[in-house]
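Got a sequence here, can you model it:
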Amino acid sequence: MTGYVALIRAVNVGGTGKLPMTTLLEMCQSAGFGQSKTYLASGNAVFTSQKSEAQVRSALEEQLQTHVGKPVGVLVRTAAEMASVLARNPFEGEAGNRVITLFVDGPLPADPLDGANGLKNERVHRGKREIYVLYPDGMGATKLRLPSEKQGTARNLNTVTKLAEMAAALEPEGEDAT
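As a prediction, this is how the structure comes out:
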């Protein structure tokens, strides 16, 4: 049984993609995921499953498309990978609401700033399947746009920390989910 974190793209942000977290929870349970929990209204879920990452993503994407009537991106990470993402944070000591992790599926650019615009004093670091960004003046003040934002979804470090904790707390021998 593997612990997973699902990050739904463009949910409940700026008046688009309305998805009540009770509905997301029901989707996880309907897919047979065990110990399902959601966190915040921005489309985060943790659960256990015997399915692969690709199968988990596909199951959620199918249910989301049925619910909203159009494709919705889902990024999935294992509990171990979320812990690793947190441990590799290159901006240790910075405020959690000033650091975001941009989760990306597919290859990362060699230079995450290639094609970016609006860079001021932000700092960007390439991870394994994520890009870390430090916003010294806060995200509300930035004009920075990274090309990878189109394929990924971002969470601030406070949210990443909480999701990693929730995923780590999942019982490895939990209910028999598939």
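
can we go C-alpha only for contacts and neighbour counts from here?
Fine.

which strands and helices sit next to the longest helix belonging to the chain?
Longest helix of the chain, by residue count under DSSP state H: helix 53-68. Helix 53-68 sits against helix 21-30, strand 74-78, with contacts defined as 3 or more C-alpha pairs under 8 Å, 6 or more residues apart in numbering; DSSP states H and E.

could you dump those to TSV with mean neighbour count?
As requested, the helices and strands packed on helix 53-68 are exported to TSV (neighbours: other C-alpha atoms under 10 Å):
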stretch	mean neighbour count
helix 21-30	18
strand 74-78	23
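
Do you have the strands of this protein handy? List them.
2-8, 34-39, 44-49, 74-78, 99-104, 123-126, 130-134, 152-156 (DSSP state E).

any idea which of those is most buried?
strand 44-49 (a mean of 27; mean count of other C-alpha atoms under 10 Å).

what does that strand contact?
With contact meaning C-alpha atoms under 8 Å, 6 or more residues apart in numbering, strand 44-49 is reached by 1-8, 24-25, 28, 32-39, 56, 163, 166-167, 170, 172, 174, 177-178.

Tell me what angle it forms with strand 74-78.
Interaxial angle, strand 44-49 versus strand 74-78 (axes from the mean of the first three to the mean of the last three C-alpha atoms, to 10 degrees): 50 degrees.

The structure of the following sequence is requested for comparison with the preceding one:
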Amino acid sequence: MTTYAAFLRGINVGGAKKVPMARLRALAEGLGYSEVATYINSGNLVFSSTKKPATLERELASAIKDEFGFGVDVCVRSQAGLTKILAANPYPDGEPSKVTVAFLAARAPAGAADRLATLAKEHEPFTVAGTEVYVHYGQGLGTSELAEKFAKLVGVSATVRNVRTVEKVLALMG
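Next comes the predicted model:
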């Protein structure tokens, strides 16, 4: 058994795509996952399974569509992978609520860094690292044009969490 975290994109934001966490946990248990837990109401699911990440992503996305009636992108990372992602954070001195990790559905396509650079301000350094993109929003995400247009610029489905949330999810994994 491997412990995984699944990050769901765009649920429970502004009243759209509502997914109650109790129903999400029940759905995951119904798929045969064990040790199921959620962290806050923004689509952070922790569970154990013998299946591979790509299979889990497809399975969860399909089950969510069947259960809730809308599509959701799902990014799955193992406990070991999440530990490495946090260790690789190029902005360890940044305030954890202002440093984000974007979990990409696939490797960042060619030109992603150049597209991000067109909107990144001096106080918004970023690092593209394979299937993750780290951004330090020095003045916060609330007024950042980069944050607002990030998914379109990166060119692949992405779901973003701040480092504090990723740390909490990893702690929940045990």
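
care to give me the TM-score?
The TM-score (TM-score structural alignment, normalised by the length of the second structure) is 0.90; 168 aligned residues with a C-alpha RMSD of 1.5 Å.

Can I get the strands of the first structure in a markdown table including distance to His67 of the first structure?
Formatted as a markdown table, these follow (distance: least, C-alpha to C-alpha, whole Å):
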| stretch | distance to His67 of the first structure |
| --- | --- |
| strand 2-8 | 13 |
| strand 34-39 | 17 |
| strand 44-49 | 17 |
| strand 74-78 | 14 |
| strand 99-104 | 23 |
| strand 123-126 | 34 |
| strand 130-134 | 28 |
| strand 152-156 | 20 |
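
Share the number of residues neighbouring the counterpart of Thr159 of the first structure in the second structure, please.
Using TM-score structural alignment, the equivalent of Thr159 of the first structure in the second structure is Thr165. For Thr165 of the second structure, the number of neighbouring residues by other C-alpha atoms under 10 Å comes to 18.

And for Leu64 of the first structure?
21.

hang on, it packs against Pro71?
Yes: using C-alpha atoms under 8 Å, Leu64 of the first structure is in contact with Pro71, at 7.3 Å.

Can you give the contact residues for stretch 105-118 of the second structure?
73-75, 127-132, 146, 150, 153-158.

and if we set it to 7 Å?
75, 128, 130-131, 153-158 (C-alpha atoms under 7 Å, 6 or more residues apart in numbering).

Separate out the buried members of those residues.
Applying 16 or more other C-alpha atoms under 10 Å to the contacts of stretch 105-118 of the second structure, the neighbour count classes 75, 128, 131, 153-158 as buried.

Tabulate those in TSV, adding columns for distance to Gly94 of the second structure.
As requested, those are exported to TSV (distance: C-alpha to C-alpha, whole Å):
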residue	distance to Gly94 of the second structure
Cys75	24
Val128	17
Thr131	21
Leu153	23
Val154	22
Gly155	26
Val156	26
Ser157	25
Ala158	21
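
Pro96 of the second structure: which of these is nearest?
Pro96 of the second structure lies nearest to Val128 out of those, by C-alpha to C-alpha, at 18.0 Å.

What's that closest one aligned with over in the first structure?
Match for Val128 of the second structure (TM-score structural alignment): Arg126.

circling back: I'd like to know which of the helices and strands packed on helix 53-68 of the first structure is closest to Ser52 of the first structure.
That would be, of those and by C-alpha to C-alpha, strand 74-78, which comes in at 9.7 Å.

buried residues in stretch 83-94 of the second structure?
85, 89-91, 94.

picking that back up, from the contacts of stretch 105-118 of the second structure, which land in helices?
153-154.

right, and the pair among the contacts of stretch 105-118 of the second structure with maximum separation?
By the measure C-alpha to C-alpha, Cys75 and Leu153 form the most distant pair in the contacts of stretch 105-118 of the second structure, at 18.2 Å.

dump the residue contacts of the match of Val128 of the second structure.
112, 132.

10 Å - rerun?
Counting by C-alpha atoms under 10 Å, 6 or more residues apart in numbering, Arg126 of the first structure touches 90, 101-102, 108-113, 132-133.

Phe7 of the second structure now?
Applying C-alpha under 10 Å, 6+ apart, the residues near Phe7 of the second structure are 42-46, 57, 72-77, 103, 158-161, 166, 169.

and if you look at Gly73 of the first structure?
By C-alpha under 10 Å, 6+ apart, Gly73 of the first structure lies in contact with 7-11, 57-58, 60-61, 64-65, 151-153.

repeat that for 7 Å
Here Gly73 of the first structure is in contact with 8-9, 61 (C-alpha under 7 Å, 6+ apart).

need the contacts of Arg126 of the first structure in a markdown table with distance to Lys51 of the first structure, can you?
Converted to a markdown table, the contacts of Arg126 of the first structure look like this (distance: C-alpha to C-alpha, whole Å):
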| residue | distance to Lys51 of the first structure |
| --- | --- |
| Pro90 | 31 |
| Thr101 | 25 |
| Leu102 | 24 |
| Leu108 | 25 |
| Pro109 | 29 |
| Ala110 | 31 |
| Asp111 | 33 |
| Pro112 | 31 |
| Leu113 | 35 |
| Tyr132 | 28 |
| Val133 | 31 |
